[in-house]
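**Q** Pasting a predicted model and its sequence here:
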Amino acid sequence: MKRIKRIWRRIKRTFIVLFIAQLLYIVALKWINPPITITQLVSLIEEHGLEKEYVSLGQMSVNAGLAVIAAEDQLFPDHNGFDWKSIQKALDYNQRKPGRVRGGSTISQQTAKNVFLWQGRSWIRKGLETYFTFMIEKIWGKKRILEVYLNVAETGKGIFGIEKAAQTYFGKSAKDLSQSQAAAIAAALPNPKKYSVKPMSAYVSARSKKIVQQMNFLRPDRDIQAIIGGK
C-alpha cells in the first residue's frame, strides 16, 4: 500500500512539473520563436529537409497575413479560437462522407497544433489542441498567433514559414510579396506536399484566384487591418 502511495505521489509531482513547464513554455513563446516543432522534426526524419527563417509580422507584407486569413479563417479577428459553425459543418460533412475528411480548424487551432503537437486526427490530439488553442488565445493574442502561424506553417516539402516560401518560390523576401504571390502560398496550405506553388499546380492556380477575390473583399475590414498591420 505504501508503495502505491509513493508511486501516486511521484505521478502527481511529475504531472505538476510538466504542467508548470508547458505553461512557462506557452508564456515564453509570446516573445520568443519556437526552436523546433514536431512536424519539423518529422520532416528531418523523413529526409524532406528543414528550411525555416523566422521574421516578425512587421517584416512581412500585409498581403501574407491577409491571404491566410482569406484562405483559412475569415472570422479570425472575431472568434475566441474556435469557429463553432465551421466545426459543426465539418462534422456533418465527415459523417455524410466518411471516406473524405473536411477540417474546420481556425488559424488559432492550426497554430496550436503546429507548435505544440503532432499531425493526426486522434481524439487525444484534438483534446490537447483545444487546450493549447484556449491558452494561446488568452496569452498571445491575435497578432502573435498570426505571426507564429506564418512562421511555422509548412509551405512545401521541408519548407516552413512565409519567409522561406517567398524566397524559394519567388526569389524575394516575405515583405515584398504581392497579393497574387501571397495567395498562391496560402492556396497550398491545406496540403503543401501535394499542392505545388512552383511549378504552380492547377489546384493552386484556381484556388489562389478565389483567395485574391476574398482578399479584396476583406482588405477594408478594420479588425483585420489592426491584426495584419495595414493602414
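**A** Everything's here; your move.
**Q** switch to C-alpha atoms for all contacts and neighbour counts from now on
**A** Will do.
**Q** the strands in the protein, which residues?
**A** Counting by DSSP state E, the chain has strands at residues 51-52, 154-156, 159-160.
**Q** ok, the closest residue to residue 81 other than its chain neighbours - how many residues close by?
**A** Of all residues not flanking residue 81 in the chain, residue 108 sits nearest, at 5.4 Å (C-alpha to C-alpha, 6 or more residues apart in numbering). By other C-alpha atoms under 10 Å, 29 other residues sit near residue 108.
**Q** Okay, one more to line up with it:
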Amino acid sequence: MQREARSRDERHKPRRLRALIRFVLLGMLLAPPAAILLFRILPPPVTPLMLIRLAQGHELRKDWVAYADIAPALAHSVIAAEDNLFCEQTLGFDFAALRDQLDAWWHGERPRGASTITMQTAKNLLLWPGRDPVRKLLEAWLTPQIALLWPKQRILEVYLNIVEFGPGIYGAEAAARAFFGKPASRLSGREAALLAAVLPNPLARSAAAPGPLLRQRAATIERRVTQIRPLLACAQRPTA
C-alpha cells in the first residue's frame, strides 16, 4: 500500500509542478496590471528606488500633490527636456528614437538612450535603477500597460510626484520646498527648468546651487518649451 501511495505521489509530482508553474506565471502576468490599475487611482506609498536610497543612508522627503497643484511650467519643462513627443505617443515609446539608437548600436556607436516619460514612470514606480537587460525588458513590458491604462495627465502626475530630484528628495512638492522654499504650485519657469535639468543625474546636480552647465541646460529647456508649445496639449490643465 505504501509503495502504491508513493507511486501515485511520484506520478502526480509533474502535474503539481506544472500547476505551480502556471500559478506563478499567471501571478506574474496579472500582478503588474493590477498594481498599475490601483495606482491609477491611489498615490504610490513608496517606490523601490526610495527604499534603495534609504538603505544607502539617504532620507526620504516626499509630499504627494495633485497635478492641479503643480505649476504647469514643470510638466512643460520635463517634456521639453526628456520627451518632446510625449503627448503624441500611444504605447509610451518613441519608436523613431529607438530605431536611431538601434542603428547607432549596429554601427558600433554608443546608444544615447531613448527613454520616454512613460518608460521612466514604469521604472521609477515598479522597478530598480540600472541598465541591466532584465530591468530593460521588464520596463518595456510595463510601459505600454501604463500608456494604455492611464491618461496622459495621470502619467505626468505620478512621475512628477515620485521622480528623484535630489538625494532623498522625491516629487515636485518636496523639491520645490527644499530648493526654492515654496510650494510646487508657485514654481517659476526658470525654477521648473532647473528641476528638469537635474533629472539625468539628481545625485550630482543641484537645482539650489546650479553650476554654469546646469544653468545653460535650464536656459535651453526654457527656450525649447516655447518651441514645442503645440506639442504640450496633453499637459495643459483644463480651464474653469
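**A** Looks like it came in fine. Everything numeric here is computed off the predicted structure, so don't read it as measured data.
**Q** follow-up on the earlier one: for residue 97 of structure 1, which of the strands of structure 1 is the nearest?
**A** With respect to residue 97 of structure 1, and counting by C-alpha to C-alpha, the nearest of the strands of structure 1 is strand 154-156 at 27.0 Å.
**Q** which bit of structure 2 covers that closest one?
**A** Using TM-score structural alignment, strand 154-156 of structure 1 lines up with residues 164-166 of structure 2.
**Q** which residue is nearest the middle of structure 2?
**A** By C-alpha atoms, centre = their mean, structure 2 has its centre lying nearest to residue 121, at 1.8 Å.
**Q** Distance of whatever residue of structure 1 lines up with it relative to residue 170 of structure 1?
**A** With TM-score structural alignment as the criterion, residue 121 of structure 2 lines up with residue 111 in structure 1. Separation of residue 111 of structure 1 from residue 170 of structure 1 (C-alpha to C-alpha, to the nearest Å) stands at 25 Å.
**Q** Go ahead and confirm residue 86 of structure 2 touches residue 116.
**A** Yes. Between residue 86 of structure 2 and residue 116 there is a contact at 7.1 Å, judged by C-alpha atoms under 8 Å.
**Q** any shared contact partners between those two?
**A** residue 92 (C-alpha atoms under 8 Å, 6 or more residues apart in numbering).
**Q** Helices of structure 1, residue ranges please.
**A** 2-28, 38-45, 62-72, 84-96, 107-116, 123-139, 142-152, 162-170, 179-187, 202-218, 222-228 (DSSP state H).
**Q** can you pull the contacts of the closest residue to the residue nearest to the centre of structure 2 other than its chain neighbours?
**A** Nearest residue to residue 121 of structure 2, sequence neighbours excluded (C-alpha to C-alpha, 6+ apart): residue 159, at 5.3 Å. Counting by C-alpha under 8 Å, 6+ apart, residue 159 of structure 2 touches 117, 120-121, 124, 171.
**Q** Return the set of buried residues in stretch 64-82 of structure 1.
**A** 64-77, 80-82 (16 or more other C-alpha atoms under 10 Å).
**Q** Looking for the alignment partner of residue 24 of structure 2 in structure 1.
**A** Looks like residue 24 of structure 2 aligns to residue 14 there (TM-score structural alignment).
**Q** what about whichever residue in structure 2 pairs up with residue 69 of structure 1, distance to residue 115 of structure 2?
**A** Counting by TM-score structural alignment, residue 69 of structure 1 lines up with residue 79 in structure 2. Using C-alpha to C-alpha, residue 79 of structure 2 is found at 12 Å from residue 115 of structure 2.
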